[in-house]
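A.B. asks: Predicted model follows, preceded by the sequence.
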Amino acid sequence: MTKELDYSATLTGASFLLYELKQVLKLKSKGLSEAEIKQKVIEDNVFEYKFTSSLKRIVPSVIRRAAALDERLQGWVLNGPLEEGKLINLYAIMKTDRLFYEFMNEVIREKLEANNYLLEKKDLNVFFISKMEQNMKMAKWTELTISKLKQVYMKLLYEAGLLKDKKTGELNRLLLDKGLKHHLEYIGDSSYLRAMGE
């Protein structure tokens, strides 16, 4: 799925959103359609946001992530331990954002495979520069957009538990539940496990 996606900067306004994903999955489990979920989230302020403008911007991303999860993964997010929910959310972000998946696969996976537990500013810079050279659409992005994406990527890694410390850039290995690992392998998504350093 990730391969066909175009590069996008939507993560600048959508970060980790695990709480929001759970709310959408609860509505989905009640049989609501995507359109009904979107309407309910906005009308009833299901995410409990101060401003509904934020809701309108974020809901599509959360609905896309929910749609990327099969029933078993949805159940784990709703009923499993928090740490497992974080990992599944990280997987859903990779499934719905090609650039972030490539970052995980080309930067994080390679570092963990080499037992290099230090993510430096230059790693992010090199990744974005090379992508901008390869992609015309990305080449047109502003410095502000790229800078915001770098911040969001660091925040995502931190919230998922992959980044121990945002200041030092120290990385952590994720502890993936055996059942979750087997399920992702079973559905043919081993590449996402590898991208998470598994």
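C.D. replies: Nice, I can see it. Every value quoted in this text rests on a predicted model; they were computed, and no experiment measured them.
A.B. asks: C-alpha only now, for contacts and for neighbours.
C.D. replies: Will do.
A.B. asks: Let me see the contact set for Asp6.
C.D. replies: Contacts for Asp6 (CA atoms under 8 Å, 6 or more residues apart in numbering) come out as Arg98.
A.B. asks: three-state assignment of it?
C.D. replies: coil (DSSP: H, G, I helix; E, B strand; the rest coil).
A.B. asks: what's the answer for Leu176, then?
C.D. replies: Under three-state DSSP, Leu176 comes out as coil.
A.B. asks: How many residues are close by it?
C.D. replies: 17 (other CA atoms under 10 Å).
A.B. asks: likewise Leu69?
C.D. replies: Considering only other CA under 10 Å, Leu69 is surrounded by 18 other residues.
A.B. asks: right, and it touches Leu90 too?
C.D. replies: No - Leu69 is beyond contact range of Leu90, at 11.3 Å (criterion: CA atoms under 8 Å).
A.B. asks: Take this one as well and set it beside the first:
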Amino acid sequence: MTTELEYSATLTGASFLFYEFKQVVSLKIQGLGDSEIRERVLAENLFQYSVKASMTRSLPSVLRRVGVLDDTLRSMVLEESMETGKIINLYAIMKTDRLFFEFMNEVIREKLETDNYLFEKKDLNLYFTSKAEQDAGVAGWTEQTVNKLKQVFVKILYEAGILKDKKTGELNRLLIDEQLKRHFINIGDIAYVKAMGE
């Protein structure tokens, strides 16, 4: 469960990375281990980045995300719709990043449960302020780190399809495929389904 994870700022170098996520899932399904995947991604520039440093920065996050998926979820990423793949990626981000999971659970879920489809800058600011009050680690982050995390959170919401419009802050309910929802519930991860506003 997420509580074992400490708050971290690793998302500053990661974001949604859906394309990269799919590449790594595909290699994982072929039976490659993490170190082999690392070698292939770097040798063949599978993420198609112009700067190698960007690859070495984002790869550990992507490997962690793919690592928390079971075989069923991995095959769904490649075989089901792009929407389903994005939801699984969002789930993997929540599963590997406590700060983002709690944000989804405490801010987004609450808004969707009360049919409040407006996401404002102040929601994000209040969330980070309250986390800094609860956790010395978060309180010690630079303003630059916090601002970068806020940008990444917004980007993830947008790319996952929860944030319909960055300018107006209009939120959107995700339509989670029944089969996927059942699978999350069967593996004991209903908390993540709820955090997505289901």
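C.D. replies: Arrived safely, thanks for sending. Owing to the predicted nature of the structure, the values given are computational and were not obtained by experimental measurement.
A.B. asks: Superposed, what's their TM-score?
C.D. replies: The TM-score (TM-score structural alignment, normalised by the length of the first structure) is 0.98; 198 aligned residues with a CA RMSD of 0.7 Å.
A.B. asks: Go through the first structure and flag its longest helix.
C.D. replies: helix 143-160 (DSSP state H).
A.B. asks: next helix or strand past that helix?
C.D. replies: strand 163-165 (DSSP states H and E).
A.B. asks: for the residue nearest the centre of the first structure, what are its contacts?
C.D. replies: The residue lying closest to the centre of the first structure (CA atoms, centre = their mean) is Ile93, at 2.5 Å. By CA under 8 Å, 6+ apart, the contact list for Ile93 of the first structure reads Arg65, Phe100, Tyr101.
A.B. asks: Specify the angle between the host helix or strand of it and helix 143-160 in degrees.
C.D. replies: Per DSSP H and E, Ile93 of the first structure falls inside helix 82-96. Computed by axes from the mean of the first three to the mean of the last three CA atoms, to 10 degrees, the angle separating helix 82-96 of the first structure from helix 143-160 equals 150 degrees.
A.B. asks: Buried residues, helix 82-96 of the first structure. List them.
C.D. replies: Buried residues in helix 82-96 of the first structure, counting neighbours by 16 or more other CA atoms under 10 Å, are found at 83-96.
A.B. asks: Then stretch 109-126 of the first structure?
C.D. replies: Arg109, Glu110, Lys111, Leu112, Tyr117, Leu118, Leu119, Leu124.
A.B. asks: One more: stretch 169-184 of the first structure?
C.D. replies: Here stretch 169-184 of the first structure shows Gly169, Glu170, Leu171, Asn172, Leu176, Leu180, Leu184 as buried, counting by 16+ other CA under 10 Å.
A.B. asks: swap in stretch 123-138 of the second structure?
C.D. replies: Those would be Leu124, Tyr127, Phe128, Lys131, Val138, for stretch 123-138 of the second structure by 16+ other CA under 10 Å.
A.B. asks: Which of those fall in strands?
C.D. replies: Among those, DSSP state E puts none in strands.
A.B. asks: Count the residues that sit near Arg194 of the first structure.
C.D. replies: Using other CA under 10 Å: Arg194 of the first structure sits among 16 other residues.
A.B. asks: what's the helix or strand for it?
C.D. replies: helix 190-195.
A.B. asks: Let me have the buried residues of stretch 123-138 of the second structure in TSV, extended by distance to Met1 of the second structure.
C.D. replies: Conversion of these to TSV gives the following (distance: CA to CA, whole Å):
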residue	distance to Met1 of the second structure
Leu124	24
Tyr127	21
Phe128	21
Lys131	19
Val138	20
